[in-house]
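K.L.:
test case, fold it:
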Amino acid sequence: MASKLLNIALAVFAIVLPAVAMATEFTVGDDQGWTINFDYEAWAKDKVFRVGDELVFKYTAGRHNVFKVNGTVFTNCTIPPPNEALTTGNDVITLATPGRKWYICGVNDHCANYGQKLAITVLEEWASPAPAPSPSTTTAPAPSSAYGISVSGH
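P.N.:
Coordinates of the predicted model:
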């Protein structure tokens, strides 16, 4: 009985843990944060972004902001309406869908003249592991008594 419960617990753990452990939190710009004169293209180049991951934009509130924009707005550094900006200085964006994503700073000319813009590609989330077989279909080998050791269920 105890081994059956252990198998069930391990199966649940194996299914739940990867979903929790797979999400990654990316601090945009690492130690530099969200700032001007930083190469965000180089920063993002070797990273793999997946659905469920989080982008954290850290900056001094009032000095910068974050807009999620489309590709045209990104290319042209067109500043959206101020009420669409994230402005806390610790803005967390959960990547909810796969595809290309664009972010800019809308303060002054930070996007156009100082490169404060980020473009990433978000991939599908990690595939879920195959479900574990149900305990009723799993049979464990009978305990061996080849060495004179008795195994009991108590």
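
K.L.:
only C-alpha atoms from now on, for both contacts and neighbour counts.
P.N.:
Fine.

K.L.:
near the residue nearest to Pro129 when sequence neighbours are not counted, how many other residues are there?
P.N.:
Excluding its sequence neighbours, the residue lying closest to Pro129 (Cα to Cα, 6 or more residues apart in numbering) is Ile15, at 6.6 Å. By other Cα atoms under 10 Å, the residues close to Ile15 number 15.

K.L.:
what's the helix or strand for Ile15?
P.N.:
Secondary structure from DSSP states H and E places Ile15 in helix 2-21.

K.L.:
alongside the first, I'd like the structure of this one:
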Amino acid sequence: MGGDKVFRSLLLVVVLVAVASGAQEVEGQVHHVVGGDRLWDPASDISSWVSGRIFRVGDKILFTHSAPQESIVELQSQEEFQSCDLSNPIKMYTDGVNQIPLEREGNVYFVIGNQENCNNGLKLHVDVKPSEPEPEPEPKPFPHLDPKSYPPKPEPKPEPKPEPKPFPNPVPTPYPPYPVPKPDPKPEPKPEPPPKPEPKPSGSSQLNGLLFGLFVGFLLCFLSL
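P.N.:
Sure, this is the predicted structure:
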């Protein structure tokens, strides 16, 4: 019984040294010792240990157990995990200290290779999250420069202003003389046509006048009687 305690203590020391050395090799990775100080053992409460922990891609899980003949088995499905079906494993780890890297996201199932211990709860379900992005490097502060280390900038000389040139007086443009309007020529009077001669009374008209005179004379004579 005392030898078993000594072996467990030595094994725990080996695990802690492995964790410390591994943490120095790769930054950003977390090394999870399954079961904590109780290690991977049927007496450990694995479900309590795993609750609240975050597993990410790139982390490593360390299984330490006192019986090297009891291998660690990685299963494919939750059904195999719950029923401790070891007939179709993905991989088996047979070393006494198994450091298994988490290389993919999603659910990963590990059980003990001993069927009885698996049925008693010695198994581990891990939900692997994506790896954390690397923190951006902090910008380096700009070095403070001593103003004496640089010569002063020469002051710009004012450019001479050009003297204004006298504006030349405009030369009047000669215009042609305005033409004097000529009076319109008066139209020459047209010669009036000569008066037309009065028509001479015809012979019949003279006869009628003579008869009329005679008639008037007879009438006067008759009235005077």
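
K.L.:
quick one: distance of the helix holding Ile15 of the first structure to the chain centre.
P.N.:
22 Å (Cα atoms, centre = their mean, to the nearest Å).

K.L.:
and it, what's buried?
P.N.:
7-8, 11 (16 or more other Cα atoms under 10 Å).

K.L.:
ok, then the element right after it?
P.N.:
Following helix 2-21 of the first structure toward the C-terminus (DSSP H and E): strand 25-27.

K.L.:
identify the residue range in the second structure corresponding to that following strand.
P.N.:
Here strand 25-27 of the first structure aligns to the second structure at residues 31-33, judged by TM-score structural alignment.

K.L.:
do the same with stretch 39-52 of the first structure
P.N.:
So stretch 39-52 of the first structure sits over residues 45-58 in the second structure, by TM-score structural alignment.

K.L.:
quick one: contacts of that stretch?
P.N.:
Contact with stretch 45-58 of the second structure is made by 29-30, 34-36, 101-105, 121-124, 126-132, as judged by Cα atoms under 8 Å, 6 or more residues apart in numbering.

K.L.:
keep only those of the residues you listed that are in strands.
P.N.:
Cross-referencing the contacts of stretch 45-58 of the second structure against strands under DSSP state E gives 101, 123-124, 126-129.

K.L.:
report the two of those residues separated the most.
P.N.:
Lys123 and Lys129 (19.4 Å; Cα to Cα).

K.L.:
buried residues, stretch 87-102 of the first structure. List them.
P.N.:
Buried residues in stretch 87-102 of the first structure (16+ other Cα under 10 Å): 87-95, 101-102.

K.L.:
kindly reformat the residues you listed as CSV containing secondary structure.
P.N.:
Listed next are the buried residues of stretch 87-102 of the first structure as CSV, based on DSSP: H, G, I helix; E, B strand; the rest coil:
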residue, secondary structure
Thr87, coil
Thr88, coil
Gly89, coil
Asn90, strand
Asp91, strand
Val92, strand
Ile93, strand
Thr94, strand
Leu95, coil
Lys101, strand
Trp102, strand
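
K.L.:
what residue of the first structure takes the place of Glu80 of the second structure?
P.N.:
Using TM-score structural alignment, Glu80 of the second structure sits opposite Val73 in the first structure.

K.L.:
run a quick neighbour tally on its match.
P.N.:
15.

K.L.:
just Tyr93 of the second structure next, same as before
P.N.:
18.

K.L.:
just give the closest residue to Lys91 of the second structure, not the sequence neighbours.
P.N.:
Glu74 (5.3 Å).

K.L.:
quickly find the element holding that neighbour.
P.N.:
With DSSP H and E as the test, Glu74 of the second structure turns up in strand 72-75.

K.L.:
that strand vs the first structure - mean distance after superposition?
P.N.:
Once the two are superposed, strand 72-75 of the second structure sits an average of 0.6 Å from its aligned residues in the first structure (mean Cα distance after the TM-score superposition for the first structure).

K.L.:
what sits up against that strand?
P.N.:
With Cα under 8 Å, 6+ apart, strand 72-75 of the second structure has contacts from 63, 81, 86, 88-94, 108-113.

K.L.:
just these now: which is nearest Glu138 of the second structure?
P.N.:
Val108 (35.5 Å).

K.L.:
aligned to the closest one, what sits in the first structure?
P.N.:
Using TM-score structural alignment, Val108 of the second structure sits opposite Lys101 in the first structure.

K.L.:
its match against Thr94, yeah?
P.N.:
No - with contact defined as Cα atoms under 8 Å, Lys101 of the first structure and Thr94 do not form a contacting pair (11.6 Å).
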